[in-house]
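Engineer: I'd like to go over a predicted model; first the sequence, then the structure.
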Amino acid sequence: MIDEQTEKPRSSFWKELPILLGVAILVAVLVRAFVLQTFFIPSPSMENTLQIDDRVLVNKLVYDFRSPHRGEVIVFKAPTEWSGNPAGEDFIKRVIGVPGDHVICCDRTGPKERLIINGKPLDEPYIYSANGEQDKPADQDFDITVPQGRLWVMGDHRSASGDSLEHWQQSGQDITEATIPEDRVVGRAFTIFWPVGRATWLTVPKPFDAIPNP
């Protein structure tokens, strides 16, 4: 027995195409609004981890389920004091201290200066280096405790980053102005996807595993 099926008119495809395109656009808009978003890097503040004109993919959903962790690279809406823009510009930095953390500069017992977090020196191999010289972890000694609901963030290119340390200095050591509210975090940058030759995952550096909770 042969099943006979009525052939669907080809013209129906063209009738359905606008609907399919509309659904695709809606899905793309929802994904961008709530799940993933791309950002480009406009400055050298995160070198050598991120280079100018790199494109990164940001997970906007992850912090709906947990707080940012030390060592993660995050995108956030900069406070007005940082950017001068009440609407908030998008900044990208690395989380160094989470709420309650005691962060000190610096440990000088080894060959290199190191930040101390909750009593544990932190090795930071990702800090910017050029011509065999690595930036210092900070250009000024400091001793701070991160307030609840806020984050201490720093760029990997310490000498070229407008970050928590710079704003701590400029504000007369005001810890509130120096830190960012957790609710201004847009998401976690988890991969470089462009240019293709630099594509890589942005994982948390291993030394952060040894940092104890406060």
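Structural biologist: That came in fine, so what should we check first?

Engineer: Please count neighbours and contacts with C-alpha atoms only from this point.
Structural biologist: Will do.

Engineer: which residues in this protein form helices?
Structural biologist: Assigned helices in the chain, in chain order: 11-34, 80-83, 164-170, 175-178 (criterion: DSSP state H).

Engineer: A further structure is provided below for comparison with the first:
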Amino acid sequence: MTDNMVSTRAGSARGDRQRKKRGALVFLRDLLIIFVVALLVSFLVKTFLVRSFFIPSESMRETLQVNDRIIVNQLEPEFVPISRGDVVVFRDPGGWLVPQPVPEQNPIVASLDWLLSLVGLSAPDSNDHLIKRVIGLPGDHVVCCNALGQMSVNDIPLSEPYVTLPPGESKVSKDGFDVTVPDGSLWVMGDNRYNSKDSRYNGDAPGRGFVPIGNVVGRAFVVSWPLNHWAWLGNYPEVFQGVGSGSGG
């Protein structure tokens, strides 16, 4: 074998190694680009379209269970008006929630939680939000309870299939009330009526129990986890059929 043949084969081997190295680098570059684009798209979706929350309490049982994860449509109420019966997530109007201590996390878990929250797969601020069902819109006259234990909106009694009551109880609210919802606000209640600190029980709060529409993050439309709880969350339009608009609607 001549020196030229040895040199040619060595050069060919070096060329193959360089091509493989360049191929690996191109693959890693493309993989990084795909990851960054996916992260950006997920961030935009989470910021403007949908995001995830988990359920920290029993106030919406049986519709929602503790630790269920829900997906929230953030186009409502920004672009889509809120309807009676919608299940909405909203920021504390003030005085509804007891301040929660910040849980301690090691730096790795905290960083991972922060990263997942950017794409909507984690919801570290769930304890700073509430979830209830919209009963009254601006101008609605909401009263409870009539002789049959029903609540009425604008003098129309409601038959509410989503409500959970204690055994033997027929009144949909333990405490009576008679309110007119002010402009720009909502009257909200939990489906677990005897175990929900909702509009009825926050009359002494700064907003007198009403939730500013501007505090609404969005409408919950599906239970996403656990899989055996997966379900669409309806707003029961038949319940509010004929209610019409209130005095300020």
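Structural biologist: Sure, I can see it. These figures come from a predicted structure and were not determined experimentally.

Engineer: on that earlier part again, and the helices of structure 1: which comes nearest residue 74 of structure 1?
Structural biologist: helix 164-170 (13.6 Å; CA to CA).

Engineer: Show me what the closest one is packed against.
Structural biologist: Packing partners of helix 164-170 of structure 1 (3 or more CA pairs under 8 Å, 6 or more residues apart in numbering; DSSP states H and E): strand 150-154, helix 175-178.

Engineer: Switch the helices of structure 1 over to a markdown table; also include mean neighbour count.
Structural biologist: Listed next are the helices of structure 1 as a markdown table, based on neighbours: other CA atoms under 10 Å:
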| stretch | mean neighbour count |
| --- | --- |
| helix 11-34 | 12 |
| helix 80-83 | 15 |
| helix 164-170 | 19 |
| helix 175-178 | 20 |
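
Engineer: Can I get the ones you listed in JSON lines including distance to residue 212 of structure 1?
Structural biologist: Below are the helices of structure 1 laid out as JSON lines (distance: least, CA to CA, whole Å):
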{"stretch": "helix 11-34", "distance to residue 212 of structure 1": "32"}
{"stretch": "helix 80-83", "distance to residue 212 of structure 1": "29"}
{"stretch": "helix 164-170", "distance to residue 212 of structure 1": "21"}
{"stretch": "helix 175-178", "distance to residue 212 of structure 1": "22"}
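
Engineer: closest one to residue 192 of structure 1 among those helices?
Structural biologist: Nearest to residue 192 of structure 1, of all these, is helix 11-34, at 16.8 Å by CA to CA.

Engineer: Residues contacting the closest one, please?
Structural biologist: By CA atoms under 8 Å, 6 or more residues apart in numbering, the surrounding residues in contact with helix 11-34 of structure 1 are 37, 60-61.

Engineer: Ok, stretch 133-146 of structure 2 next?
Structural biologist: 83-88, 150-155, 171-173, 175-191, 245-249.

Engineer: Tell me which of those fall in strands.
Structural biologist: Of these, the ones assigned to strands by DSSP state E are 87-88, 151-153, 177-180, 185-189.

Engineer: so who does the residue nearest the centre of structure 2 touch?
Structural biologist: Residue closest to the mean C-alpha point of structure 2, counted by CA atoms, centre = their mean, is residue 72 at 3.9 Å. The contact partners of residue 72 of structure 2, taken as CA under 8 Å, 6+ apart, are 50-53, 89, 217-222.

Engineer: And those, which two are furthest apart?
Structural biologist: Going by CA to CA, the pair spanning the contacts of residue 72 of structure 2 furthest: 217 and 222, at 15.0 Å.

Engineer: okay, these two: which has more neighbours?
Structural biologist: residue 217 (23 against 18; other CA atoms under 10 Å).

Engineer: what does that one align to in structure 1?
Structural biologist: By TM-score structural alignment, residue 217 of structure 2 lines up with residue 186 in structure 1.

Engineer: And for the closest residue to that match other than its chain neighbours, the neighbour number?
Structural biologist: Excluding the flanking residues, the one nearest residue 186 of structure 1 by CA to CA, 6 or more residues apart in numbering is residue 76, at 4.9 Å. Applying other CA under 10 Å, we find 21 residues neighbouring residue 76 of structure 1.

Engineer: what does residue 243 of structure 2 give?
Structural biologist: Residues near residue 243 of structure 2, counting by other CA under 10 Å: 16.

Engineer: Residue 176 of structure 1 maps to what in structure 2?
Structural biologist: Using TM-score structural alignment, the partner of residue 176 of structure 1 in structure 2 is residue 207.

Engineer: how much space between that match and residue 176 of structure 2?
Structural biologist: 19 Å (CA to CA, to the nearest Å).

Engineer: got it, and residue 155 of structure 2?
Structural biologist: Distance, residue 155 of structure 2 to residue 176 of structure 2, using CA to CA: 15 Å.

Engineer: buried set for stretch 100-109 of structure 1?
Structural biologist: Using 16 or more other CA atoms under 10 Å as the test for burial, stretch 100-109 of structure 1 gives 100-106.

Engineer: and residue 135 of structure 1, what does it touch?
Structural biologist: Residue 135 of structure 1 neighbours (CA under 8 Å, 6+ apart): 127-129, 157-159.

Engineer: Let's see that with 7 Å instead.
Structural biologist: 127-129, 158-159 (CA atoms under 7 Å, 6 or more residues apart in numbering).

Engineer: Check residue 68 of structure 2 too.
Structural biologist: Contacts of residue 68 of structure 2 (CA under 7 Å, 6+ apart): 54-55, 223, 225-226.

Engineer: circling back to that earlier point, for residue 199 of structure 1, find the nearest of the helices of structure 1.
Structural biologist: For residue 199 of structure 1, the closest of the helices of structure 1 is helix 11-34, at 20.4 Å, according to CA to CA.

Engineer: need the longest strand for structure 1.
Structural biologist: Assignment by DSSP E; longest strand in structure 1 turns out to be strand 185-194.

Engineer: distance from it to structure 2 after superposition?
Structural biologist: Comparison of strand 185-194 of structure 1 with structure 2 after fitting gives an average deviation of 0.5 Å (mean CA distance after the TM-score superposition for structure 1).
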